[in-house]
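Visitor: show me how the following folds:
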Amino acid sequence: MTATTAEQIEGWRSAIGREDVATQMLDPSALARFALAVGQPAGSVPPLAHWAFFLSEPADDQIGADGHPKRGNFLPPVTLPRRMFAASDIAFEAPLAVGEPARLVSTIADVQHKSGRSGDLVFATVERALEQDGTTRVRERQSYVYREAGAAVAMPEPAGEDSAGERWTPDPVHLFRFSAATFNAHRIHYDRDYAKHVEGYPSLVIHGPFTASKLAELAARDGTLARFSFRAQAPLFEGQPVFLQRGDEQGAYRAERADGAVAMTASAKFH
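Guide: Okay, here's the model as predicted:
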């Protein structure tokens, strides 16, 4: 384990305020592929439909060994080897106009270093505003976490009885389709040998945003979403069921693993 230096942290924090502006048409075909990937009809608009657009598009020589874009373009060049999508807070301010031009403004809002039981952690926070016709349609505050490689992870031992809620068991094809629909080349989601022998997971890892999409769909059955937030707490693995359920409080949702551990918590507010 290599200690992160104060100089490195200050260098990474110098990215705060960095802005990226992109424009594109909200392609109906991209939306249809995303909807199908999350288990919805091709003509529908899933709750997190904005994730179908403004995808990262690195060239082949700009992809790292893990499948992620190489460090140091928009996000800071954090040297900790593992990077994950940790959390998001999304405000739905107006419906998307699919088939019309849009503008996405992304800004690095914060970079924080913390020390945990597993070693150094660096959190990068990105604020995103998707605009059309001068109106902000979706605001999102995304958090990414960088960490040490760590020890290998064992497959969770199933509990004696299934948890409550809806049983969801995505297979490798589901994971591949979600990776394709979001242009996510991180190898832990489709390359079993890499996931097991390089990153130390017991199986393919279910995408955090895939799980969040399923929880958002569950929440959307309770009303029209005005806000949706989620936080990943533990990894989920292909080959075991996931249980999607409402929490004890109104507007609370969670995804539980086969061993009963809470893998993701979410909250919703409604119009």
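Visitor: could you use CA atoms for every contact and neighbour count after this?
Guide: OK.
Visitor: any chance you could map the strands in the stretch 151-271 of the chain?
Guide: 166-168, 225-232, 242-246, 252-256, 262-270 (DSSP state E, counting those that start in this stretch).
Visitor: one more, so I can put them side by side:
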Amino acid sequence: MLGQPFVLNSHARRLNSTIAEELDAVRKWRGDAVGASTVLWDRMDPRQITLLDQTIRPYLPASYPRLPRDSQVSDIAEGSAMPPGAHLVYFPSPSNEFELSPDGYLADEAPPKPFEQRVWAGGLMEFNPANPLRVGDLTSQTKRVENVTIKERAGADPLVLVKLALQMNNSRGACATEYRNLAYMKPIDLGRRIVKHNRQPDFIHRMTPSEILLFRYSALSWNSHRIHYDSVYACQIEHHPGLLVHGPLTCTLLLQFLHGNMPEKMALRSFDYRAISPMYCQQELHLNGRWLQATQPEQDQPAADGTRRCELWATNNEGGIAMKGVATLVPLF
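Guide: Sure, this is the predicted structure:
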């Protein structure tokens, strides 16, 4: 027993030394990564947005608006304003398969080992209502690693938080900006947090995502993260109970759900959102929306400038919040 404290202290020192080395490697990577940017060009191809519409429309309520179609090929007509969030299925990465991380995701956004398990933690989308992305536009996307933060936690391994900034411009100027937050951690069993919402929605929709929905969205967004289509990897390697619904897909569904409930002559200016807990394939999820009162607590009315805010959230099959955010709408003049 006299030697036990020495053994424990020795183990603790080795553990602390290992963590220190891991974090030093992250700091070195951060020095190279932050500020680095890449530019991709893409044409907002009518067939791509048509396939996205074909993928998600069956899961949305009948109020989801229909976009005009080309009379010859039945694709969504060029010049149509793209629905919010549709940019997520454009600007595919040029990385080939052997340049990806082992989990199938992009390696250039990832810190060094052992911080290999990642989640889409949330972000902010800002849109220019005066210059929306339109079908057929030739558009550039400049992606920059804006910040890398190490979050040390008592009693748990550190997190590495990576913030990306993506600026999109067409021939008319700036049309959208996205700030994307990714969290990287050592491989762990990600337990689901059940956080209930105490608000009643003004509009709600129920749906059950299928394997086909996840596969098609993965293909459209050129997202090869294996947790969304490889059930053996998702269950046996990352220890999930099933395939995970994409964070970007959940975000897109919430925005399209809002699009189908948006007041006339209003446009989306921003969506600030956060992922709380995973949702899984073949488990029912709910899309929820609630208008926020801008002036008087008991009255649903817009601000003096016509701005309106809507709280959006998705809940999983246990009633816990999976993603929540606030959308800001402005009048179209």
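Visitor: could you say which of the strands of the stretch 151-271 of the first structure is packed most deeply?
Guide: Counting by mean count of other C-alpha atoms under 10 Å, strand 252-256 has the highest mean neighbour count of these, with a mean of 24.
Visitor: residues in the second structure matched by that one, start to end?
Guide: Counting by TM-score structural alignment, strand 252-256 of the first structure falls onto residues 311-315 of the second structure.
Visitor: mean deviation of the matching stretch from the first structure?
Guide: Its matched residues in the first structure lie on average 0.7 Å from stretch 311-315 of the second structure after superposition (mean C-alpha distance after the TM-score superposition for the first structure).
Visitor: touching, Thr208 of the second structure and Leu287? I think so.
Guide: No: contact criterion C-alpha atoms under 8 Å: Thr208 of the second structure and Leu287 do not qualify, at 10.8 Å.
Visitor: please name the nearest non-neighbouring residue to the residue most central in space within the first structure.
Guide: In the first structure, the centroid-proximal residue (C-alpha atoms, centre = their mean) is Pro209; its distance is 3.5 Å. Closest residue in space to Pro209 of the first structure, ignoring its immediate chain neighbours: Phe85 at 7.6 Å, by C-alpha to C-alpha, 6 or more residues apart in numbering.
Visitor: show me what the one you found aligns to in the second structure.
Guide: Matched across to the second structure, Phe85 of the first structure falls on Trp120, judged by TM-score structural alignment.
Visitor: now do the SS call for its match.
Guide: strand (DSSP: H, G, I helix; E, B strand; the rest coil).
Visitor: what about it, distance to Thr139 of the second structure?
Guide: Between Trp120 of the second structure and Thr139 of the second structure the computed distance is 24 Å (C-alpha to C-alpha, to the nearest Å).
Visitor: please list all residues in contact with the match of Phe85 of the first structure.
Guide: Shown here is Trp120 of the second structure, whose contacts under the criterion C-alpha atoms under 8 Å, 6 or more residues apart in numbering are 180-183, 247-248, 275.
Visitor: compute the number of surrounding residues for Ala180 of the first structure.
Guide: By other C-alpha atoms under 10 Å, 14 other residues sit near Ala180 of the first structure.
Visitor: quick one: map it onto the second structure.
Guide: Matched by TM-score structural alignment, Ala180 of the first structure corresponds to Ala219 in the second structure.
Visitor: returning to what we had before: what's the closest of the strands of the stretch 151-271 of the first structure to Arg117 of the first structure?
Guide: Nearest to Arg117 of the first structure among the strands of the stretch 151-271 of the first structure is strand 225-232; the distance by C-alpha to C-alpha comes to 17.3 Å.
Visitor: and the closest one, what other elements does it pack with?
Guide: strand 82-92, helix 208-220, strand 262-270 (3 or more C-alpha pairs under 8 Å, 6 or more residues apart in numbering; DSSP states H and E).
Visitor: biggest helix in the second structure by residues?
Guide: Using DSSP state H to define each element, the second structure has its longest helix at helix 4-33.
Visitor: where does the next helix or strand after it end up in the first structure?
Guide: Counting by DSSP states H and E, the next helix or strand C-terminal to helix 4-33 of the second structure is strand 37-43. Taken onto the first structure by TM-score structural alignment, strand 37-43 of the second structure occupies residues 19-25 there.
Visitor: the matching stretch vs the second structure, average distance?
Guide: Compared with the second structure after fitting, stretch 19-25 of the first structure deviates on average by 1.6 Å (mean C-alpha distance after the TM-score superposition for the first structure).
Visitor: could I get the buried residue list for that stretch?
Guide: Along stretch 19-25 of the first structure, no position meets the burial threshold by neighbour count (16 or more other C-alpha atoms under 10 Å).
Visitor: what about that stretch, distance to the chain center?
Guide: With C-alpha atoms, centre = their mean, to the nearest Å as the basis, stretch 19-25 of the first structure stands 20 Å off its chain's centre.
Visitor: what residues does that stretch touch?
Guide: With C-alpha under 8 Å, 6+ apart, stretch 19-25 of the first structure has contacts from 54, 74, 98-108.
Visitor: count of residues packed around Met262 of the second structure?
Guide: 16.
Visitor: that's all I had, so thanks and see you.
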